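*Asks:* Let me see the structure of the following:
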Amino acid sequence: MQRVIRHWMQVLLVPALLSAAFAAAAQSSVQGRDGVVVHYGTLNTNSLAAPVARRLGVQPRSSHALITLSPRNASGQALRATASGSVRRLTGQRQILNFRVVEMDGEPQDLIAEFEIQNGEHLNFEIEVDTAGSPYPVEIRFRQQFYRD
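*Replies:* Sure thing, here's the model as predicted:
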């Protein structure tokens, strides 16, 4: 019986929590040349619910944050994509962002990467997203201040 309950929690609850976490992180979006839209946002890993953190392979810590990228076509469907980029402190120190794909039901949904934060620090992000079928990468540049929980 516990196995059945655990299975249904994974099938129903974890995807719902994952979607909620990504929706909370989706703060902005950038539109590419050919109608591709990339929604993006950041959140402290401490704010992730335990089942979501496990599903993502993330250990919640106050010293780490997560960036999510959600590439979509004009009708809102998820696109296969890769991303590369970095985050730079105002002192010039750079962290490479290692993006990985998050799948739901075997289909790619989002890209995520973890990075370190200090309390009150401003970070500059430079990211390039390549989507399948588009010759034009989507460039994302923004600055954000972070606080430890």
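*Asks:* going forward, measure contacts between C-alpha atoms and count neighbours the same way
*Replies:* OK.
*Asks:* Next up, the contacts around the residue nearest to the spatial centre of the chain.
*Replies:* Geometric centre of the chain, nearest residue: Thr68, 1.3 Å, by Cα atoms, centre = their mean. Thr68 makes contact with Phe22, Ala25, Ala26, Tyr40, Gly41, Thr42, Asp110, Leu111, Ile112, Ala113, according to Cα atoms under 8 Å, 6 or more residues apart in numbering.
*Asks:* next up, for comparison:
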Amino acid sequence: MRKLIALCCGLVLAFSAHAERKQTFDGIDIHYNVINTTFLQPDIAQSVNIPRSKQLGMLLVSPVKNSVGKEAKKITGEVKNLLGQATKLDFKLIKEENALYYLATFKKDSREQLVFTINLTFDEGKQDTIKFTQEVFPD
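*Replies:* This next block holds a predicted model:
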């Protein structure tokens, strides 16, 4: 699982060099990114039960408060194509020492713009929403 931390941190850092994907709500930094599941090493994909496929993308969400992972009471989301066809995102929680990640996969059949919506609720009970658009490519 430590490999997953290194991979996820590396992915967040690699993509943040292009444009940091982070929003802050009430002192909680929400880091998020979208990758192709084929970017995962086979052993890491197997350890988190994520299939590697050219037709699957993965959304990674990592809430952090004071340099420590912050668990959400609830996280939901959806991904929509530009035609408005929506698919619910089912997040799985991955916990490791001082870090935690929420991972959700989604199908991608062709090069397209997708609109992601992530809803997070923490202990305070207030729901925070992140909405962003990203172009995805099949491998």
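*Asks:* Can you give me the buried ones in the longest helix out of those in structure 2?
*Replies:* In structure 2, with assignment by DSSP state H, the single longest helix is helix 2-18. Under the neighbour-count criterion of 16 or more other Cα atoms under 10 Å, helix 2-18 of structure 2 has Leu4, Ile5, Leu7, Cys8, Leu11, Val12, Phe15 buried.
*Asks:* Equivalent analysis for stretch 127-139 of structure 2, please.
*Replies:* Residues of stretch 127-139 of structure 2 classed as buried: Val136, Phe137, Pro138 (neighbour count, 16+ other Cα under 10 Å).
*Asks:* what do you get for stretch 39-59 of structure 2?
*Replies:* Neighbour counts using 16+ other Cα under 10 Å place 39-40, 44-45, 50, 52-59 of stretch 39-59 of structure 2 among the buried residues.
*Asks:* Secondary structure and distance to Gly125 of structure 2 added to these, as JSON lines?
*Replies:* What follows is the buried residues of stretch 39-59 of structure 2, written out as JSON lines (DSSP: H, G, I helix; E, B strand; the rest coil; distance: Cα to Cα, whole Å):
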{"residue": "Phe39", "secondary structure": "helix", "distance to Gly125 of structure 2": "35"}
{"residue": "Leu40", "secondary structure": "coil", "distance to Gly125 of structure 2": "34"}
{"residue": "Ile44", "secondary structure": "helix", "distance to Gly125 of structure 2": "33"}
{"residue": "Ala45", "secondary structure": "helix", "distance to Gly125 of structure 2": "32"}
{"residue": "Ile50", "secondary structure": "coil", "distance to Gly125 of structure 2": "30"}
{"residue": "Arg52", "secondary structure": "coil", "distance to Gly125 of structure 2": "35"}
{"residue": "Ser53", "secondary structure": "coil", "distance to Gly125 of structure 2": "36"}
{"residue": "Lys54", "secondary structure": "coil", "distance to Gly125 of structure 2": "37"}
{"residue": "Gln55", "secondary structure": "coil", "distance to Gly125 of structure 2": "36"}
{"residue": "Leu56", "secondary structure": "strand", "distance to Gly125 of structure 2": "32"}
{"residue": "Gly57", "secondary structure": "strand", "distance to Gly125 of structure 2": "30"}
{"residue": "Met58", "secondary structure": "strand", "distance to Gly125 of structure 2": "27"}
{"residue": "Leu59", "secondary structure": "strand", "distance to Gly125 of structure 2": "23"}
